[in-house]
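Enquirer: I would like to see how this sequence folds:
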Amino acid sequence: MATFGLIHGAGDVGWYWHLVQAELARRGHDSVAPDLPCTDDSAGLAEYADTMAGALAGRPDVIVVGQSLGGFVAPLVCDRLPVRLLVLVAPMIPAPGEPPAGYTAATGYDDEPRERYDDPIAVFYQDVPPELAAEALKRSPGQSEARMAEPSPLAAWPAVPTKVLLCRDDRMFPAPYVRRVARDRLGITPDEIDGGHTPALSRPAELAERLAGYAAEQGLSATGTRPPG
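Expert: Coordinates of the predicted model:
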């Protein structure tokens, strides 16, 4: 059995993962998805990582999953806890020392061919059931930008196996962009699923199945025991 540490994106809450958590539980895995201190002007990436690490403390066979801005937090958690696998979903993929506020400029995001949308539903939730999208917007606490221009405390990418999972219909981080950044920064060819930027709401069963498959690749069965060998 794996324990999944699920990290939400900017201006979001752990509720984002609730459908995936239910699907992971059906597959025999544990998970935690705390709210990060997104609205706290005194909190930065280190405090976000501390929150996640605290929620995972003492749990075995941890797989850390970061979505969107959670990609900046996830590798920092690997410096705080033993982690079996790091998974980035529809992610930002930080370089050491890079501030989140500098990410788009450093990765050529503004030069990437893509359609622009003003409506947050159209950007983030175009394939999410309307009632879930409305609930997600209602629950969003906002995102403090007070410390987003600070360099990341990430000194080097952690020595942890890493997967990148992109969403083919992502309007925030288009698939060609994520493929390029993953290749340039990590030397990784991403795995792919259909859907937009928030697959935990639009395709929770498919996302959970992918995550459970990654756990199986690490030798973590869904029965609470590791297979022999």
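Enquirer: Please make it C-alpha for all contacts and neighbour counts, starting now.
Expert: Noted.
Enquirer: Could you give me the buried positions within the longest helix belonging to the chain?
Expert: For the chain, the longest helix by residue count, based on DSSP state H, is helix 204-217. Using 16 or more other Cα atoms under 10 Å as the test for burial, helix 204-217 gives 204, 205, 206, 207, 208, 210, 211, 212, 214, 215, 216.
Enquirer: Tell me the one of these nearest residue 162?
Expert: Closest approach to residue 162 among the buried residues of helix 204-217 (Cα to Cα): residue 214, at 10.1 Å.
Enquirer: Would you mind pulling up the elements that the longest helix of the chain packs against?
Expert: helix 18-26 (3 or more Cα pairs under 8 Å, 6 or more residues apart in numbering; DSSP states H and E).
Enquirer: Show me the contact partners of the very next helix or strand once past the helix it packs on.
Expert: Going down the chain from helix 18-26, the next helix or strand is strand 30-32, by DSSP states H and E. Here strand 30-32 makes contact (Cα atoms under 8 Å, 6 or more residues apart in numbering) with 1, 2, 3, 4, 5, 6, 21, 24, 25, 55, 56.
Enquirer: Can I get those residues in JSON lines including neighbour count?
Expert: Shown next, in JSON lines, are those (neighbours: other Cα atoms under 10 Å):
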{"residue": "1", "neighbour count": "22"}
{"residue": "2", "neighbour count": "29"}
{"residue": "3", "neighbour count": "22"}
{"residue": "4", "neighbour count": "28"}
{"residue": "5", "neighbour count": "26"}
{"residue": "6", "neighbour count": "27"}
{"residue": "21", "neighbour count": "23"}
{"residue": "24", "neighbour count": "24"}
{"residue": "25", "neighbour count": "15"}
{"residue": "55", "neighbour count": "16"}
{"residue": "56", "neighbour count": "23"}
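Enquirer: ok, so of those, who is nearest residue 158?
Expert: Nearest member of these to residue 158, counting by Cα to Cα, is residue 5, at 16.1 Å.
Enquirer: Before we compare anything, build this one as well:
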Amino acid sequence: MATFVFIHGAGDVGWYWHLVAAELHARGHAAIAPDLPCDDDSAGLSEYADTVVGAIGDRTDLVVVAQSFGGFTAPLVCDRVAVELLVLIAPMIPRPGEAPADYWTNTRYDEEERVRYDDTIALFYQDVPPELAAEALTRSRTQSEARMSEPSPFDTWPGVPTRVLIGHDDRLFPAGFLHRVTQERLGITPDEINCGHTPALSRPHELADRLEAYAAEQGLLGGH
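Expert: Purely as a prediction, here's the structure:
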């Protein structure tokens, strides 16, 4: 069985993953989803990675799963522990040494044709059950931007098998945008799921299926 290590996105908490974690626990896997210090002005990407590595402890057979801005933390974790598989979901995909604040310009995000949404639920949670979307808002935190201009402290993408899963109806990162960025930066074609930006809340069972299938491809499910 695998150990799934979940990294949440900007201004969020580990709770975001609770439905997927429960699905995977029921199938015999382990799952951890630490809260990153994203509202701490003194914390940067290295401290985010410290938090994840500390939560991993001596666990093995690791599948690191990163949502959105979690894509900036994921390669740092993969550089520090033995990871069998990296899965990026609706991700920001940094270049080595890229500062988060520069991502939008470097990926030509503003040139992307998309509808602008001012409402948080309409942008992030349009396909999430209303009660879950409301709870997500109450649990969210302010994302500190104090250290967003610092270069990401990794020199090259880790040599870990990597999958990218994007939402067909993602309103923050449209599918066309993520197809282009994934191909440009990782040289791979992403998979798609029929959802918006937050599939761990809108499609937890289907997301668990995808993650388990990815882990099986890496031989992490043993004889089960």
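Enquirer: Tell me how the two chains score on TM-score.
Expert: For this chain pair, the superposition-based TM-score is 0.98 by TM-score structural alignment, normalised by the length of the second structure; 224 aligned residues with a Cα RMSD of 1.0 Å.
Enquirer: Just confirm residue 93 of the first structure contacts residue 70, I think it does.
Expert: No. Applying Cα atoms under 8 Å as the test, residue 93 of the first structure and residue 70 come out as separate, 9.2 Å apart.
Enquirer: taking the contacts of strand 30-32 of the first structure one by one, which sit in helices?
Expert: Using DSSP H, these in helices are 21, 24, 25, 55, 56.
Enquirer: Skipping adjacent residues, who's closest to the second one in space?
Expert: This points to residue 24 of the first structure. residue 208 (5.7 Å; Cα to Cα, 6 or more residues apart in numbering).
Enquirer: now swap in the first one and tell me
Expert: What sits nearest to residue 21 of the first structure in space, not counting adjacent residues and going by Cα to Cα, 6+ apart, is residue 31, at 6.2 Å.
Enquirer: State the distance from residue 166 of the first structure to residue 46 of the first structure.
Expert: To residue 46 of the first structure, residue 166 of the first structure is 25 Å away according to Cα to Cα, to the nearest Å.
Enquirer: Just want to know which of those two has more residues nearby.
Expert: Neighbours were counted for residue 166 of the first structure and for residue 46 using other Cα atoms under 10 Å; residue 166 has more, 30 against 16.
Enquirer: and the angle for the helix or strand encompassing the more buried one with helix 204-217?
Expert: Applying DSSP H and E as the criterion places residue 166 of the first structure in strand 162-167. Calculated by axes from the mean of the first three to the mean of the last three Cα atoms, to 10 degrees, strand 162-167 of the first structure forms an angle of 160 degrees with helix 204-217.
Enquirer: following strand 162-167 of the first structure, which helix or strand comes up?
Expert: helix 175-186.
Enquirer: Quick check: next helix or strand after that next one?
Expert: Following helix 175-186 of the first structure toward the C-terminus (DSSP H and E): strand 191-193.
Enquirer: Residues touching that next one, excluding its own?
Expert: So strand 191-193 of the first structure is in contact with 163, 164, 165, 166, 167, 168, going by Cα under 8 Å, 6+ apart.
Enquirer: By neighbour count, which of those residues wins?
Expert: Busiest of these [other Cα under 10 Å] is residue 166, holding 30 neighbours.
Enquirer: Hmm, that one is touching residue 177, no?
Expert: No. The pair residue 166 of the first structure and residue 177 does not pass the contact test of Cα under 8 Å, sitting 9.8 Å apart.
Enquirer: Could you report the distance from the residue nearest to residue 21 of the first structure to residue 160 of the first structure?
Expert: From residue 31 of the first structure to residue 160 of the first structure the distance is 19 Å (Cα to Cα).
Enquirer: Show me which of the two is the more surrounded one.
Expert: residue 31 (23 against 14).
Enquirer: And the more buried one? What does it align with in the second structure?
Expert: Under the alignment (TM-score structural alignment), residue 31 of the first structure pairs with residue 31 of the second structure.
Enquirer: quick one: contacts for the most centrally placed residue in the second structure?
Expert: The centroid of the second structure falls nearest to residue 67 when counting by Cα atoms, centre = their mean (1.6 Å). Contact partners of residue 67 of the second structure, counting by Cα under 8 Å, 6+ apart, are 7, 8, 9, 88, 89, 90, 91.
Enquirer: same check, this time on residue 52 of the second structure
Expert: 5, 7, 34, 36, 77.
Enquirer: Tell me how far it lies from residue 131 of the second structure.
Expert: In terms of Cα to Cα, residue 52 of the second structure sits 28 Å off from residue 131 of the second structure.
Enquirer: neighbours of the closest residue to residue 153 of the first structure other than its chain neighbours, just the number please.
Expert: Take residue 153 of the first structure and drop its neighbours on the chain: the residue closest to it by Cα to Cα, 6+ apart is residue 97, 5.9 Å away. The tally of other residues near residue 97 of the first structure (other Cα under 10 Å) stands at 13.
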